[in-house]
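> here is my input; please provide its structure:
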Amino acid sequence: MNDLLQNPTTSTGPVECLGQTFSSDQARREHFLRLLAEKLKDPEFRKQEGFPKGTDEAILAMSDPPYYTACPNPWLADFVKHYGKPYDPNEPYRREPLAIDVSVGKTDPIYKAHSYHTKVPHLAIVPSILHYTEPGDIVLDGFAGSGMTGVAAQWCAFAPAAYRHELEMEWKKEGRPVPKWGARRVILNDLSPAATFIAANYTIPFDVEAFARAGRQLLDELEAEIGWMYETLHTDGKTKGRIEYTVWSEVLTCGSCAGEVVFTTAAMDDESMRVKDLLTCPHCGAQSSKEQMDLRFETFIDPVNNNIEKRPKRIPVLIAYRVGKSKFAKKPDNADMLLLDRVAKLQLPSALPTDRLPDCQMTRVGRMKTTNTAAIHYMFLPRAAQAMGRLWEKAKLHPDVRIRAFLLFMVEQAIWGLSVLNRHHFIGKANVNQWLNGVYYVPSIHEETAYWRILEGKLERLVRTFNALRSSNNNTVITTGTAARLPLPDDSVDYIFTDPPFGENIYYADLNFLVESWHGVKTDAEPEAIVDRVRKKGVPEYQHLMQRCFSEYFRVLKPGRWMTVVFSNSRASVWNAIQVALQQVGFVVAEVTTLDKKQGSYQQVMSPNAVKQDLVISAYKPNGGLEQRFRERGASEASAWDFVQTHLKYLPVAKTKHGELEFIVERDPRRIYDRMVAWFVRHDAPVPLSSDEFLSGLRSRFPERDGMVFLPEQVAEYDKKRAQTVQAPQMELFVSDERSAIDWLTDFLKRRPSTYQEIHPEFTTQLGAGWKKHEAKPELRALLEDNFLKYDGSGEVPSQIHAYLSSNFKELRGLEKSDPRLITKAKDRWYVPDPNKAQDLEKKREKALLKEFEQYQQHSGRKLKEFRLEVLRAGFKDAWSKKDYQTIISVAKKIPDEALQEDEKLLLWYDQALTRTEAGS
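Have a look, this model is predicted:
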């Protein structure tokens, strides 16, 4: 494997940084640290939104400027100016959207080198960077987390030959050009100092051999100091064993006799080693569930404030230890209890944080609340506190700044595993780092793992992993702050890959508080883009925060370039918030790909009952020419067709899966119409075409294949792919409201004009559990009468019915449209009208919808429990065209919030109406 990370600090020669030359890397660091220290003294610099909470000294200690600052990085613009290429509208650039598999690489040693709450593996990001960029291009990730985008960008230059060959062969099979290998420049940003510190250590070069020596020395010194804390007497009464871990059990109170009940003793089944449903009190024999017993507490004096506090009473019930290479287990004896008592009387290490945990969802409910785990030092038993505190102290004393940072990178990975959050499993092999991911959870059975058991193996793995990843160049710059305010020039970034927080999945700022307390620099949670009930951030607030971040993405991305967004939330309201936020700032979505192998289609993903899975959103920033032409033409039909012409260029021409062509949802005429509407709404312009006018114009201007629209120059490529497959791609329609029911009927009747009796059973099967909660279920007959035509037997048989009957019934082939036999078979069949008649029907239908909308406007009292989304959509669109924003806002208040948030179209109109009203006030 080639090298990716190497330390320039060992070099005694001159180093270049942002166009300046320094005598050594240490001189470079000292120069920029002085500049950063001066910046930190400026109150205006510290007033920046998202600025972390910490002292100047703590921020400087974490930082390695200009490559990494644990605060907003003042050198981002210099980085872009020095390494980037100015936007050139004449430079040819064209890419189709690329789907990625975010499950790839989750077992890779680099991915596992440091844990984080969520992360996309670098091997899943590499293909996207290779596809959308060329060597030297600038890539941005504003929600960088642990920095995998930065690792991926470097991997593009230093990937091993075997990986390169495998990827090149895969692309060749897909008919794609060979990727251009070479490093890309990367800008990484995250709100969390804990995250950016991890990212910095992943991407800034360091001396791996020097780290290996320093890590070994640190562990040896600690063993010499506190090794006695991890000694126990073997069952032979004379041999000393080395403790691997100690199992601690909470103590409960029997509801019958008030006696003490040791949870593990009463609950564990000795044969199955599983927790029993009923616990037996050892004093009175009463049986009851754990929930029926109270947790027993003990009081203690908090050494920080001398207040009397309470904590769960825990007792050690099992010690696992080694004698030589042999493993043993025993119950703690008197000597063990005396040792634990001796450790408990020691003064807390000075490095152990004593911060109180913030008021957050996880401290208000659940086990954090019931166990009174209210401060960082409450989260460590005495021996673990001594080990963790001394590890941190020793790591911070290392004289080399870069090695010191990587020692902390290693040591901080023991924080969660040494805390009371670590669970013990009686069944299974490894119990190292068994906390519950993505949440603070204090288990009833805690495994106090020895520090060496976590870090000795970690040290070896880190040395092995980073020895295989070396590069003498630093291509990454890292900043800590909000993605809503990036100090970068307009149109300066070549590609964006981002994995933002989605909804209420993870409380990043609260979870990072544990590690950040050790560093002394904490996240400013105010601008965090999540749904958080404690901080009063609902889906609307989340949407506006994300909109600000996407707006900044849009500003810095070069026109015509791409952004990939990894989405991980199944709530329709969160999905719509993201889509609306993207569209409002100007991005156009070109593809949404589901990556759950069990879910076969995009429509299934959008089902209200969809399971959680990963989606990849491919969106582009339209080129400057489209924007310029729009300003010149305004809200005209020409602007609408100009948008379509431009949009189709960005869409994939053909997609295959398992040798079969896939239906490209974004090429569906109805989806193209929705994108066009969003484009006009974003520009505060009335939509110049009705749905049927647009669909009719689309058919006359652009070729269509298998229900998908193409540019004339794209058709030949699609036809070539289509000739190589047996079956035409099929779009799956998921019926969840009136609009999708009409779409389903349109597709059904295009293929098979049918009578009511034939349609009814097929249609009924579509109205399943996925129907939207507040949407009134329409009658099939009403849908048919409002949107389709029925042949009554008079006159010639319509060509739509004639084509179907003559193709599917042998006895009707070759008959004239006026033949009585054909007329008899065609009578009472519903069919999709031709464009002219469809427009007449639409006008009639729209008039009826607007009349019903007037009833919604006049409604007073409680919110509407049931309504027609089609009525609301028609009414909102009509009000928008009249710039009657107040009507949109007032009617929106009459429907439940979730109904508004779960409909992308309504949300778009409503949010834009709010924006225009606020702008005008």
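
> make it CA atoms for all contacts and neighbour counts henceforth
Fine.

> helices of the stretch 751-900 of the chain, residue ranges please.
756-766, 780-787, 799-808, 820-826, 835-858, 869-881, 885-892, 897-901 (DSSP state H, counting those that start in this stretch).

> to Leu279, which of these lies closest?
Across the helices of the stretch 751-900 of the chain, Leu279 has its closest neighbour in helix 897-901 (43.1 Å, Cα to Cα).

> apart from its neighbours in sequence, what residue is nearest Pro652?
Nearest residue to Pro652 in three dimensions, chain neighbours excluded: Glu96, at 5.2 Å (Cα to Cα, 6 or more residues apart in numbering).

> how many neighbours does that neighbour have?
Number of residues near Glu96 (other Cα atoms under 10 Å) recorded here: 17.

> returning to what we had before: and of the helices of the stretch 751-900 of the chain, who's closest to Gly84?
helix 897-901 (39.4 Å).

> doesn't the residue nearest to Pro652 lie inside a strand?
No: applying DSSP: H, G, I helix; E, B strand; the rest coil, one finds Glu96 to be coil, outside a strand.

> so what's it up against?
By Cα atoms under 8 Å, 6 or more residues apart in numbering, the contact list for Glu96 reads Tyr650, Leu651, Pro652.

> next step: these restricted to helices.
Tyr650 (DSSP state H).

> so where does Ser146 fall, helix or strand?
Assigning secondary structure by DSSP states H and E places Ser146 outside every helix and strand.

> here is a second sequence; please produce its structure as well for comparison:
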Amino acid sequence: MSEHEQLSFTTGNETNGEPVVCLGLTFKNDDERRVYFREELRKKLPELKQIDGFPIGQDEDIIALSDPPYYTACPNPWLNEFIQEWELQKQEYYKEFSNDIYKVEPFTSDVSEGKNDAVYNAHSYHTKVPPKAILNYLLHYTNPGDIVYDGFSGTGMTGVASIMANQEVTVEQLKQKSLLNHSKEISYGNRNVILGDLSPIATFISKNYNTPLNSEDFEKEALKIIFELEDEYGWMYQTLDENTQKHHTISYTVWSDVFSCPQCESDIVFHYDATDDKNNKVLDSFSCPNCKINLTKKELNRSWEYIFDEALNQNVKCIKTLPVMICYKENNRNKLKTISQTDNEIIDRINNLPLDSWYPTDRMPEGDESRRNDRIGYTHVQHFYTKRNLFLLSKLHERISVSPYRDQLLLLFTSHLVNLSKLNRYRPEVSFPYNPLSGTLYIGSRVAESNIFEAYKNKVKKLKLAFLAKNKNNVVSLHSQSHTNIKDNTIDYVFTDPPFGANIMYSELSFLWESWIRVKTNNKPEAIINKSQNKKINSYQKLMEQSFKEYYRVLKPGRWITVEFSNSKASIWNSIQDSIQKAGFIIANVAALDKKMGSFKAVTSATAVKQDLVISAYKPLNKDIKNIQQKSNSIESAWMFTSQHLEKLPLIHKNSLQNDYIIERTPRILFDRMVAYHIQNNLPVPISSAEYQKELTQRFPLRDGMIFLDNQVTQYDKYSASFKEVSQTSLFISEESSAIEWIRQQLLKTPQTRQDLHPKFMKEIQHIAKHEKLPELDELLVQNFLRYDSEPEVPSQIVSYFRRNYPDLRGLEPTDEKIKQKAMNRWYVPDPNKQADLEKLREKSLLREFNLYVDEMTKSKKKLKEFRTEAIRAGFKKAWSEKDYQTIVDIGNRLPETVIQEDDKLLMYFDNAQIKLGL
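Down below sits the predicted model:
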């Protein structure tokens, strides 16, 4: 039987031979369905190969890996047929409720990560969002029958979350529980999910998590194969205790690099000569055992050896390593012993065995990470394994390939491929047996070669718990998110966890897994920052723009996208935010997830990105877009946007024990969103900041520094009445804008003197960027706030605070001397009219500062090293309104590149100005 014929065997008996209906066709069983659709897939391959992101692999391997139409290891040509079928089912399900209007606020409840989950821990794939966390978003944004899409789905956790939500609920039960409205009470029931990803290994894992399986039968089959293999080759992991003369099963063998002394050239075995196992550490310095010279690891030379590589049919030069120690179990306790002569004889016997079963022999690809081990002679996939583990893995793979549970067993097989390789570092201080360094192909100077039989027997029990699917409601496609074939306006909700710039080299790190499944990632459309692929941040941003434009195109108007994002670089966050907005989405909420506290902090600046972000954005309704466009030459376009946007913002933070400040409802943030919408949609910005601030509170109710619609404020008033005051939102302060917002919140809570504010302010500004010319607290107060200074009447903002908090002042008038004395020199947030006047004065000051930078530009070609970012923003806004795009580009080119990339507003003006100039 050939390799391809072996791989073409079908997967688990999901339907027990019962008739199967799939996309309107009826088959005798699942095997007949699979054979039919595989032939259909084979016919479609020539056309599918023209799509960006088509994987690297032989046709037969791609077809064999696929389980069409539910999963294809290439772009799935049946996605739209599934969507059409699901829509018909939903229409039938909801036919009594056709007039129901979808109305959902952004999800604001706290979500803890919940990583101790069988599915989450089943495979060592690079990144995952816990499915229980995603479940919260699915239940909030969708109803049973809705179609969900995740185009960066990785291992399919969005699909697993939908499985968790897919409890059987009838229409009658829904009516009784009042769950068929959109009040967003929890609404369990079936959701249909499309899972897409560029990675073959990711989509293969996803397929397995989202396919029904008899887990008991899987466990029996897996253990049967493992035990049979162990019966035949278990001797490879046997060791003799010379003291008791008893044989024990090896848990792992420690291999050590061998170096040479730079003075006498004698061997230095790293494990013996450079480590202190009693204290579990590598020595900072040590002596050569021969010449006694004092050395550090950096001073050592590599020792090399030649090993015959059967696959390459030649001797290959690689670093010299030796087995030095064995760990085995006795009475359920780990025991360590030094390698003996008997142990070395077994290793020699293994090294003389021929590798007569298939294993991958691919050259590691060009890449920032994948070629890091060339320097030590590990150039091909087979070099990442010891001879013993490579031999046994090839034998296990051979038996898996002819099993009726091949796919699930391949999932089991790949789940440990990294742990069973030389990437598994020996760390004596850590009890966990598998310690590869996450996100890299780093190989340490001491490697733990684990027992594959123990590894897989333990994993079978854990993996069995990860198979949750009962029905085939989810489909998987291997495609690039920048080029999907999904029809316009067909998706009800998008949850996505996009790639994080240069954080992870996905395709390179997946190469070991994908070599074993024979289908590899086509990294041309891979959205990463990578020197080897010549992909810089601009390339990454373009790919992300294409990706979010696809999300926008397929999502239904009025529906939501949730973006979970993790990157410590503000420039990457800005690329994501800019891409979201350029696609047409409107961001309604951005929060940072505190993994330790399980709570959110408001994000007012991109440079604050030190934690996971959850971004909520919506696709506006077509009628709303048209209305704004029709009013684009008048001030009304600003107010139309504001009204529509306020409708989408949360009133409160759900499940909160306090009345939290909704920062997206503040005048400053609303203005920023309005400006961004107009610029990203090539519309003129119709109103200045000062005019907007002034008129905003004339058009809309203001409560606790937040803006509401008339139909929202009553509900907010009822809610806030149960709390003494609005809870201050914890803010990241990184530059002037966030500093002003921090002061605003302080003063909304309590009118204060400069002496009250100063010590707290100084604590909050410890992480201001080096380039930022942050004004002193006094200047920020004068330009943005007002101070009471013996006027005839104490302002109402201060009086209200006194009456709430000081019983002895409650009956006094604003002109009373006692109140005036208490209020003296306190700073407070001005009323809207005075705020507008301050805004005008502040803008003049900022523009004067900006003009100094323009003058400096004519005198020097040097980059601006220190500047006031708010002044640059104000200058860019004015230049944009005057269509002076050249000034924006010229000044932008004088700023440090990181500043442009790390400031969302500057990046927006700069990018769009370049587009206007055709640059």
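
> quick one: TM-score?
After superposition, the two chains reach a TM-score (TM-score structural alignment, normalised by the length of structure 2) of 0.89; 891 aligned residues with a Cα RMSD of 3.5 Å.

> still on that earlier bit, can you tell me how far the aligned residue in structure 2 for the residue nearest to Pro652 of structure 1 is from Trp560 of structure 2?
Aligned counterpart of Glu96 of structure 1 in structure 2: Glu105 (TM-score structural alignment). To Trp560 of structure 2, Glu105 of structure 2 is 9 Å away according to Cα to Cα, to the nearest Å.

> and the contacts of the longest strand anywhere in structure 1?
Ranked by residue count, the top strand of structure 1 under DSSP state E comes out as strand 240-253. The contact list for strand 240-253 of structure 1 (Cα under 8 Å, 6+ apart) reads 230-234, 259-264, 293-296, 312-324, 424, 444-450, 453.

> then Phe600 of structure 2 would be within a strand, right?
Yes: counting by three-state DSSP, Phe600 of structure 2 is found in a strand.

> pretty sure it contacts Ala591?
Yes: under the criterion of Cα atoms under 8 Å, Phe600 of structure 2 makes contact with Ala591 at 5.7 Å.

> who has more neighbours, those two?
Phe600 (23 against 20).

> the strands in the stretch 251-400 of structure 2, which residues?
With strands called from DSSP state E, counting those that start in this stretch, the stretch 251-400 of structure 2 shows them at 267-269, 275-276, 281-282, 286-287, 294-295, 301-302, 304-309, 314-319, 321-330, 333-338.

> so which of those strands gets nearest Lys773 of structure 2?
Closest among these, once you apply Cα to Cα, is strand 281-282, at 44.7 Å.

> after superposition, how close is the closest one to structure 1?
Strand 281-282 of structure 2, aligned to structure 1 and superposed, deviates on average by 3.5 Å (mean Cα distance after the TM-score superposition for structure 1).

> that strand: how far from the chain's middle?
34 Å (Cα atoms, centre = their mean, to the nearest Å).

> what does that strand contact?
With Cα under 8 Å, 6+ apart, strand 281-282 of structure 2 has contacts from Ala274, Thr275, Asp276.

> do the same with stretch 634-642 of structure 1
Against stretch 634-642 of structure 1 from outside (Cα under 8 Å, 6+ apart): Leu626, Arg629, Phe630, Arg633, Met676, Phe680, Ala685, Pro686, Val687, Pro688, Leu689.

> ok, 10 Å please
626-633, 643-645, 647, 673, 676-677, 679-680, 683-689, 694, 697-698, 701 (Cα atoms under 10 Å, 6 or more residues apart in numbering).

> just the buried subset of these, please.
626, 630, 643-645, 647, 673, 676-677, 679-680, 683-689, 694, 698 (16 or more other Cα atoms under 10 Å).

> show me those that map onto helices.
Per DSSP H, those map to helices at 626, 630, 643-645, 647, 673, 676-677, 679-680, 694, 698.

> turn the residues you listed into JSON lines, columns for distance to Val151 of structure 1.
As requested, these are exported to JSON lines (distance: Cα to Cα, whole Å):
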{"residue": "Leu626", "distance to Val151 of structure 1": "35"}
{"residue": "Phe630", "distance to Val151 of structure 1": "40"}
{"residue": "Phe643", "distance to Val151 of structure 1": "36"}
{"residue": "Val644", "distance to Val151 of structure 1": "37"}
{"residue": "Gln645", "distance to Val151 of structure 1": "37"}
{"residue": "His647", "distance to Val151 of structure 1": "32"}
{"residue": "Tyr673", "distance to Val151 of structure 1": "39"}
{"residue": "Met676", "distance to Val151 of structure 1": "37"}
{"residue": "Val677", "distance to Val151 of structure 1": "39"}
{"residue": "Trp679", "distance to Val151 of structure 1": "35"}
{"residue": "Phe680", "distance to Val151 of structure 1": "39"}
{"residue": "Phe694", "distance to Val151 of structure 1": "45"}
{"residue": "Leu698", "distance to Val151 of structure 1": "44"}
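
> returning to that earlier point: what's the average distance of the longest strand of structure 1 to structure 2?
Looks like 2.1 Å for strand 240-253 of structure 1 (mean Cα distance after the TM-score superposition for structure 1).

> re the thing from before, quickly list what's touching both of Phe600 and Ala591 of structure 2.
Thr108, Asp110, Gln611, Asp612, Leu613, Val614.

> nearest to His771 of structure 2, of those residues?
Gln611 (22.7 Å).

> contacting residues for the residue of structure 1 positioned farthest from its centre?
For structure 1, the residue at maximal distance from the C-alpha centroid (Cα atoms, centre = their mean) is Pro820, at 61.6 Å. For Pro820 of structure 1, the contacting residues are Gly793, Glu796, Val797, Ala826, by Cα under 10 Å, 6+ apart.

> returning to that earlier point: drop anything exposed from the contacts of strand 240-253 of structure 1.
By 16+ other Cα under 10 Å, these give 230-234, 259-264, 293, 295-296, 312-322, 424, 444-450 as buried.

> the aligned residue in structure 2 for Tyr673 of structure 1 and Met364 of structure 2, how far apart?
With TM-score structural alignment as the criterion, Tyr673 of structure 1 lines up with Phe671 in structure 2. Using Cα to Cα, Phe671 of structure 2 is found at 51 Å from Met364 of structure 2.

> what does Ile415 of structure 1 align to in structure 2?
Using TM-score structural alignment, Ile415 of structure 1 lines up with Leu417 in structure 2.

> oh, that last question was meant for Lys276 of structure 1, not what I typed.
Using TM-score structural alignment, Lys276 of structure 1 lines up with Leu283 in structure 2.

> quick one: contacts for the closest residue to Asp64 of structure 1 other than its chain neighbours?
Excluding the flanking residues, the one nearest Asp64 of structure 1 by Cα to Cα, 6+ apart is Arg29, at 6.5 Å. For Arg29 of structure 1, the contacting residues are Thr9, Cys17, Phe22, Leu35, Ser63, Asp64, Pro65, Pro66, Tyr67, Val401, by Cα under 10 Å, 6+ apart.
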